[in-house]
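Colleague: Any chance you can model this:
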Amino acid sequence: MPANKLISMSRRALTLLLAGFLVLALGVVGAFRPVPYVVLSPGPTENTLGEVDKKPVISINGRETYPTSGSLDLVTVAYQGGPAAPIDLLTALRGWIDPTVAVVPQETIFAPNRDPKEVEEENTVEMTNSQDSATAAALTELKIPYTTVVRVLSTEKGKPADGKLLKDDEISAVDGKPAADVDVVSEAVKAHKPGESVLFTVTRGTEKVDVSVPTVADSKGHPMVGVVMQARYKFPFDVKINVGDVGGPSAGLMFSLGIIDKLTPGEMTGGKQIAGTGTIQPSGEVGAIGGIAQKMVGARDSGATVFLTPADNCAEAMESVPDGLRLVRANTLHDAVTALDALRTGKGNVPACQAG
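Modeller: Take a look at the predicted model:
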């Protein structure tokens, strides 16, 4: 073979080799580049009837309590990624392959231009609110009376309420009518036209004062004063909930059930390991949550055989329910209590999730 052909083939082989190496190098580099996704995976479970860091998850003082058995597990979702610690493409690809995890766009967890620390603080506030709502729902179910207080959390800078309503003011009335809850206050403000004033009666420290606040139009032309409120409750005895680093509102249903189990004779679980999820309203309404697939896997991995499921999550849950986990539909706290009673005694109806 002529020498010039050999040289030509050698150059071609070298070019292909270099091109292949370059593609491989770019692929390796690309695999470790950050991507705007978050990986959601099954998180740990906590028994609301048990302990965290050697302290009861639920402790009740000032009211008689009763022994419990079994477990009422709250479930969590762990995540990797986010603005502060983005994942790489390889991690995302592994997540897409694993059926027990979900890979979602970063903005579904972390709103754009939001400080991750802000999001964590918001989750902590949501958890606190969830614990209060859970106690209120449990006492509502048990017909134990309590009172509701609407408290000022903060005001928006530059808005009419700024400097007039103060943090921790308790709003007892609006325009002379009792402020039963946050929605009542909001509706009272909306009943005005922009430019009109709203009369708030508040308890500030030990003093009760009337505060007149003018309204302005928001971006949609609706009246607003720029106040952030929170419903707080005054219970006839002390209920404390300790869950360590767990955040968010989705454990509300399980907190309520744990409180009811401790406040009533007999054992709600019948000794079984029961898990579940769902937000809770003081009225007892159970709300939908995110990450249902990962929460079911976490529940089953921890040994649960029954999973209390918000009604609005049932269709999604049916698509990926793990083997050996029985889904029980919960529209309300009362439904959940009744279903657990039927499971324990073998009498009565146990509402099941059905495919959508």
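Colleague: alpha carbons only for contacts and neighbour counts from here, please
Modeller: Fine.
Colleague: What are the contacting residues of stretch 127-146?
Modeller: 232-236, 239, 241, 246-253, 255-257, 259-260, 279-284, 333-334 (Cα atoms under 8 Å, 6 or more residues apart in numbering).
Colleague: of those, buried ones?
Modeller: Among the contacts of stretch 127-146, those classed as buried by 16 or more other Cα atoms under 10 Å are 232-233, 235, 239, 241, 246-253, 255-257, 259-260, 279-284, 333-334.
Colleague: In helices, which of these fall?
Modeller: Members of those lying in helices (criterion: DSSP state H): 252-253, 255-257, 259-260, 333-334.
Colleague: which stretches of the stretch 1-150 of the chain form helices?
Modeller: Taking DSSP state H, counting those that start in this stretch to define them, one finds helices in the stretch 1-150 of the chain at 3-31, 89-97, 116-141.
Colleague: burial of the residue lying closest to residue 350 once chain neighbours are set aside, as a residue count?
Modeller: Excluding its sequence neighbours, the residue lying closest to residue 350 (Cα to Cα, 6 or more residues apart in numbering) is residue 339, at 4.9 Å. The tally of other residues near residue 339 (other Cα atoms under 10 Å) stands at 22.
Colleague: Residue 122 now?
Modeller: 14.
Colleague: From residue 152, how far off is it?
Modeller: 16 Å (Cα to Cα, to the nearest Å).
Colleague: go on, residue 69?
Modeller: Distance, residue 69 to residue 152, by Cα to Cα: 40 Å.
Colleague: And this one, please, so the two structures can be compared:
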Amino acid sequence: MRRRTSTLVAAVLLVMVVVGVGTVVRVPFVALGPGPTYDTLGAVDGTQVVAVDGAPTFPTSGHLNMTTVSVNDGVTGLQALGFWLAPDRRLVPRDTVFPPGRSTQEVDRENAEQFTASETNAELAALSELKLPTRATVADVVPGSPAEGVLQQGDTIVAVRGTPVATPQAVADALNGTRPGEPVVVTYRRGDAQQDATITLGSSPDRDQGMLGVRPGVQPVSGAITISLGDIGGPSAGLMFALAVVDKLTPGELNGGQFVAGTGTITADGTVGPIGGIPFKMRAARDAGAVTFLVPSDNCAEAVQNAPDGLRLVRVTTLASAVDALETLDGGGQAPLCTP
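Modeller: All right, here's what the predicted structure looks like:
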């Protein structure tokens, strides 16, 4: 009897130790899963995700939802077991999300910068698709840069080195061939006043040419577009942002009043690029009620293998192809689909 009791006590103590270790000790994995999904035609916390001021807009309905992937970091042993058993989660090595030698804060900052760049690209791609004239603006001023104290957020950049500019790319092109320490003249407009400023360019570790120290943005000549969605990182919402801008600036309902979701990076010329985590994004979209999901062409094979039931997968390569596909579906036609 004593031996049996001792064995039982030892077993209980062992289980307690295992459970204790499993709830405290972290493992080198993160858990990926479906993240929140947001309607780019709607509002979040009372603020329109995509707002257009000072330009004619048209009513919209239905949904154009961007999708995200949730990342659970700091996973313990027992949590890892639970995530491994969950059908909608996947464990991956932590260094695939947070590369060695880079802090979580650095990764978060890079994701935020990518997200901000995707907003600018989405605006420019949409305005180009609609053939609307644009103006280059100051979206941000880098702290401690040559432009600090001279240019301000919201200024319109009229010309750089005497060259008229109307897009962020034009601003970058105007600085080609410059060197750190070189003075350049920037013509800008603030309110109703236009003026010139001579700015001595700084240096940047990733380029030889001189650095002005601003992140250029783009706006229509008439009106302003604002994309507001905090605490989201990465570039994969670009396509859906661009579609929301197009929908709000054109008559009719681009989505036919239906629930459309999607994902994809976008460049300033409207090219749609692949993303990661598409199985989780599709699941989140279907759970939210989406019936159509826009898939970057390079993600089609993975999407087909992991598609939830009842979700139509539309293949897109550019912003123009996405607009055409949605218009085709609204008219009762057959849009290009992802196929096995």
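Colleague: Quick TM-score on the pair, please.
Modeller: The pair, once superposed, lands on a TM-score of 0.80 when counted by TM-score structural alignment, normalised by the length of the second structure; 326 aligned residues with a Cα RMSD of 3.5 Å.
Colleague: between residue 69 and residue 152 of the first structure, who's got more neighbours?
Modeller: Set residue 69 of the first structure next to residue 152 and count neighbours by other Cα under 10 Å: residue 152 wins out with 21 against 16.
Colleague: can I assume the more buried one sits in a strand?
Modeller: Yes - secondary structure assignment (DSSP: H, G, I helix; E, B strand; the rest coil) places residue 152 of the first structure inside a strand.
Colleague: The residue nearest to residue 350 of the first structure and residue 349 touch, don't they?
Modeller: Yes - assessed by Cα atoms under 8 Å, residue 339 of the first structure is found in contact with residue 349 at 6.8 Å.
Colleague: what touches both of those two?
Modeller: With Cα under 8 Å, 6+ apart as the test, residue 339 of the first structure and residue 349 reach no residue in common.
Colleague: Next up, the contacts around the equivalent of residue 30 of the first structure over in the second structure.
Modeller: In the second structure, residue 30 of the first structure lines up with residue 21, judged by TM-score structural alignment. Residue 21 of the second structure makes contacts with residue 77, as judged by Cα under 8 Å, 6+ apart.
Colleague: For residue 21 of the second structure, give its distance to residue 136 of the second structure.
Modeller: The value you get for residue 21 of the second structure to residue 136 of the second structure, if Cα to Cα is used, is 56 Å.
Colleague: Which residue in the first structure aligns with residue 239 of the second structure?
Modeller: The alignment partner of residue 239 of the second structure in the first structure, by TM-score structural alignment, is residue 253.
Colleague: isn't that match right up against residue 282?
Modeller: No - at 10.5 Å, residue 253 of the first structure and residue 282 do not qualify as touching, with contact defined as Cα under 8 Å.
Colleague: which position in the second structure aligns with residue 289 of the first structure?
Modeller: In the second structure, residue 289 of the first structure lands on residue 275 (TM-score structural alignment).
Colleague: And for that match, the neighbour number?
Modeller: Neighbour tally, residue 275 of the second structure, other Cα under 10 Å: 17.
Colleague: Can you tell me the element it falls in?
Modeller: For residue 275 of the second structure, there is no helix or strand it lies in under DSSP states H and E.
Colleague: Could you measure from it over to residue 310 of the second structure?
Modeller: Counting by Cα to Cα, the gap from residue 275 of the second structure to residue 310 of the second structure is 22 Å.
Colleague: Ok, residue 114 of the second structure next?
Modeller: Distance of residue 114 of the second structure to residue 310 of the second structure, computed by Cα to Cα: 32 Å.
Colleague: tell me which strands and helices the helix or strand containing residue 208 of the first structure is in contact with?
Modeller: Assigned by DSSP H and E, residue 208 of the first structure falls within strand 207-214. With contacts taken as 3 or more Cα pairs under 8 Å, 6 or more residues apart in numbering; DSSP states H and E, strand 207-214 of the first structure sits against strand 197-204.
Colleague: Many thanks, have a good one.
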